[in-house]
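Visitor: Sequence first, predicted coordinates after that:
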Amino acid sequence: MNRSPVTFRERLVHIRVPLCMACGFAMLAIPACVSVDARPDFKQTEQRILERLEAQEVYDPTGDAAVQQKVEALLADGLTLEESVQVALLNNRYFQSLFQTIGASRADVVQSGLWTNPSLMIGTRLIEGGGRGELTFGFAQQLVDLWQIPVKKKIAEAKLEQTVLAVLNEAVRIAATTQSLYYDCLWRVRLNVIANDNLALAQQSLHLAQVRLDAGETSPLDAGLVRSQVLQAENDALLAARNLENARIALAQNLGVVRWDDGWQLADAFADDRYMVAPDEDLIATASANRFDIQIADAQVEAAAQDVDLQLMKVFPSLIVGVVGERTEQRALPDRKILADTARASIAAGRLTAPTIQSKGQRDVMRNQIIDALFGTTVQLTLPLWDQNQAQIAKANFVYEQLLKEREYLFDTVTADIRQASNNARTAQKQFALFESKILPQAQENIQTAQRRYENGEESVLILIEAQDAMFVQKRQSADALRSMLVTRASLTRACGGKLPDASMSGAADSNSEMKVTATN
């Protein structure tokens, strides 16, 4: 039998399913074009660090290959305090790793703006006895994204800001830590010099005792006591050299050059930098405006508030709309037996008669009456009968209130940090001024007097040894006071968020003028 030409309607029926599937896959492919570009976030973070710390350059994840060359240039001609901070901001491995958290948070922001992937369903059922099977398909999309995505995006952006602020806060911490370690190295250099000076002084006293012993003016016991002092001074010098090396290793680790050749040198002197401490009120105001951990707390509170709104929206957690279609099954028609049909028609007519044959028009009418496919829409809504999300709403509110209290506690902590750091700084300045102006000159005078009187035989060697020990201890204490003064300034700078207020512009009295004394060796 010749088949009749395929009509347009029949063509449409055959291509409907592939067409719907193609459209569905095209819609699924649209979100795949979304990319994550964190470079603007990196640049913004770098700029904020440079502005806060007044640095020249900071680590850039996109320019990682040039870091070593820049660090080598900074180390070439001696390392100043500012250059050490610069190296740490470029080469500290932990600080470098934090930039990747910014990229991860940016990816979360991108993800928060994406719709839930739609669902595509295709099914088929075969019929017994042969024929065309049933084919069903559906395409559904979640609609709660319409009102949840804006809130999710605000939460993700608040968390991105938290991540950026955490990197900024770490930059301030690394800068302050680098300054403290740099001061520690200078302090250890000073202690090493003091220990060697003490050794030289002890050897001078031993020579004096030996001269008097040879002249019969003193006993071997006196010479032995002085010799013991020399041995103790040698031990102190060894300990000072060891501690200096350990301090350099700690600084090198913070700078990220601990595996490099240890050929770099410190360029700055261990001296009073003559700074004034602003009043506590100005310091606290500066910290409140500048500290990144306070800004992190603000971002956390904002994210928690948005999460409360999101949980309220999740009372109806799911609303899905879609389209469905079905191509109905059709049983196969049996083959027509012309001879049997002719026999039946002839018997019925009483003579030879051709069987009844439908015209093309009749066949088309019957074909049009067949239900070939079904199309429609669906709506699926999750009803909040047993779970109205009240527990999660309550939890979000509790977290929000907790963060508010933690933020208030942070203000208390900042105030305490500022007051302790400023008190330590002022006390260290007074101590250093006292040592430089009174204690060390008096100790120097005492040892000169003891040497002169011992040489003249007016005092025993014990007085000389005691004067030398006192001089050694007081020089160490003076160096400790200077270190404390410098380190507390770094701590105060960190407590204020990386930048100190101008004490000369705050109306504070110049109460520290008597402390502006340059340290001597």
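Guide: That came in fine, so what should we check first? Residues are numbered from 1 along each chain as shown.
Visitor: From here on, just use CA atoms for contacts and neighbour counts.
Guide: Fine.
Visitor: Strands along the stretch 51-200 of the chain, start to end?
Guide: Assigned by DSSP state E, counting those that start in this stretch, the strands in the stretch 51-200 of the chain fall at 119-125, 131-132, 134-142.
Visitor: okay, now the one to match up with it:
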Amino acid sequence: MKTNLFHRLAILASLGAIAGCASPQASFEKVQNTIAGRTGQRVEWLRGGPEDAEVSRAVQTLLHHELTANSAAQIALLNNRALEANFEEIGISQADLVEAGLLSNPTFAASWRFPDRSPSGTNAEYSIAQDFLQLLVLPLRKRIAAAQLAQTETRIADEVLKLVTEVKTVFYALQAREQLLGRLKVVTETSEAAAEFTKRLHDAGNASDLDLANQQGSYQQSRFDIAQTTLQVRSDRERLNRLLGLWGENTDWKITDHLPEIPAHEVSLQHLESRAIAQRLDLAAARIQVDLIGRALALRTKTRYLPASVQIGVDTEREPDHQNVTGPTLNLELPIFNQGQGEIARLTAQYRQAQRQLEALAIDIRSEVRQARDQLIAGRDLTSYIGKQLLPTQQQALNLTLQQYNSMLKGAYDLLLAKQNEVAAERSYIEAWRDYWIARAELERAVGGNLSGKIFIDRSKP
């Protein structure tokens, strides 16, 4: 009988070794396909393999060209270390899935009792037991772990889309400021020439002290505007460096000179709310969360009166007279005092909480879509109005004022005011232009992908 016991031990140990051979294999294909379908961008998970060198070369290739919003976003998806850290959550969830498919190890116990007088032999007892209740819940545990993995992948993909939006927003802000900075430098050169010319007139007695002070003040103000805008440009560049994961000599990148032209025809802005509800990844993750808690609550409610554990095993005892006594053992944890009342109450509250959070998120998503859509429309309208009406009018006013100033029909103050109005209109034009592209990026984020074409529905099933 003792031999049979150790034979059983060997079989169980072999089964445990086979189960332990399973290891979490990080499957990143779903996230890659999701991001490629919604953004057209490539995303990679750096895990110390030979592929990492290829990713590094791809980043360097992009940095050697003038960056656009899309190429900057691509660099971030390949090189942002915080994003790479988030990807490891997928590996953790995969490990949890493997763990959920494994049985707990059997329990082996042994005791030796020695007699206090002769003649007698040592009393030895051996037992092995396994919790077989786990066999019943093992399939459900695996399904729950698989759903948690799907939720993690969905949530991480949503984080990727957020990063794309953030990169584009900062990029457009930087691009607009550099565009404005170029215009301010031209204004400063003009103001400097005007100040020097007015000083010569003043020295010759043909310009008043007020005229000279106004021109010099205009020049100093333009220099201040350049210094302030330059500081903002540097700040935006550093924000972008952080998002792109760049440091050292890799921070010496260039961007295209001007914001992209606004499309002549806008994409359809119909049914955007429905598109967002269908394809927003954070909403899909929230749905999975509700389903997971609901399943856990249903399982705990149905099993509240069942034993918490059922251990079945074999025990063998060798008597002092060398007789072996062997038989099965059964250990039950009876739900007499604790029937899971607290756990059921907690799961019930968590289930209601998850439902309310899902509803709140859906309401917020609809509002975000409407807000981003309105900002996109306003950005287009403002850019068109300023570019076709306000800016040409201010430029014409400046030219006419300059002509009358040269004819001594207008004073230096009038010319200065016309210049300020023209610069303000140009600044407003660039800002409206920038706001359009930022609103477009925000709207793409709000709907969970492209604004037109195929609707991507997350079909992750718990």
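Guide: Perfect, thanks for sending it. Since the structure is predicted, the reported quantities are computational estimates derived from the model, not experimental observations.
Visitor: will you turn the strands of the stretch 51-200 of structure 1 into TSV that also has distance to residue 165 of structure 1 and mean neighbour count?
Guide: Output for the strands of the stretch 51-200 of structure 1, formatted as TSV (distance: least, Cα to Cα, whole Å; neighbours: other Cα atoms under 10 Å):
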stretch	distance to residue 165 of structure 1	mean neighbour count
strand 119-125	39	13
strand 131-132	64	14
strand 134-142	34	19
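Visitor: Mind listing what's buried along stretch 346-358 of structure 2?
Guide: 347-348, 350-351, 354-355, 357-358 (16 or more other Cα atoms under 10 Å).
Visitor: what's the burial count for whatever residue of structure 2 lines up with residue 460 of structure 1?
Guide: Under the alignment (TM-score structural alignment), residue 460 of structure 1 pairs with residue 411 in structure 2. Residue crowding around residue 411 of structure 2 was assessed by other Cα atoms under 10 Å; the count is 16.
Visitor: now do residue 329 of structure 2
Guide: Residues contacting residue 329 of structure 2 under the criterion other Cα under 10 Å number 14.
Visitor: Aligned to it, what sits in structure 1?
Guide: Aligned by TM-score structural alignment, residue 329 of structure 2 pairs with residue 378 of structure 1.
Visitor: So what touches the host helix or strand of that match?
Guide: Element membership for residue 378 of structure 1 (DSSP states H and E) is strand 373-381. Strand 373-381 of structure 1 has contacts (Cα atoms under 8 Å, 6 or more residues apart in numbering) with 13, 316, 318-328.
Visitor: and if we set it to 10 Å?
Guide: Under the contact criterion Cα atoms under 10 Å, 6 or more residues apart in numbering, strand 373-381 of structure 1 has outside partners 13, 16, 134-143, 316-329.
Visitor: once aligned to structure 2, how far is it on average?
Guide: Once fitted to structure 2, strand 373-381 of structure 1 is off its aligned match by 1.1 Å on average (mean Cα distance after the TM-score superposition for structure 1).
Visitor: List the buried residues in that strand.
Guide: Buried residues in strand 373-381 of structure 1 (16+ other Cα under 10 Å): none.
Visitor: Mean per-residue distance, the helix or strand just after that strand versus structure 2.
Guide: Where DSSP H and E defines the elements, the next helix or strand beyond strand 373-381 of structure 1 is helix 390-434. Taken over the aligned residues, the distance from helix 390-434 of structure 1 to structure 2 averages 1.1 Å (mean Cα distance after the TM-score superposition for structure 1).
Visitor: Which part of structure 2 matches helix 390-434 of structure 1?
Guide: So helix 390-434 of structure 1 sits over residues 341-385 in structure 2, by TM-score structural alignment.
Visitor: now swap in stretch 159-170 of structure 1 and tell me
Guide: With TM-score structural alignment as the criterion, stretch 159-170 of structure 1 aligns to 148-159.
Visitor: Just the buried positions in the matching stretch, please.
Guide: Across stretch 148-159 of structure 2, burial judged by 16+ other Cα under 10 Å covers 148-159.
Visitor: re the thing from before, so the match of residue 460 of structure 1 sits right up against residue 404, yeah?
Guide: Yes. The criterion here is Cα atoms under 10 Å, and residue 411 of structure 2 meets it with residue 404 at 8.5 Å.
Visitor: who's in contact with the match of residue 460 of structure 1?
Guide: By Cα under 10 Å, 6+ apart, the neighbours of residue 411 of structure 2 are 207, 211, 401-402, 404-405.
Visitor: ok, and the closest non-adjacent residue to the aligned residue in structure 1 for residue 131 of structure 2?
Guide: By TM-score structural alignment, residue 131 of structure 2 lines up with residue 142 in structure 1. Of all residues not flanking residue 142 of structure 1 in the chain, residue 320 sits nearest, at 4.5 Å (Cα to Cα, 6 or more residues apart in numbering).
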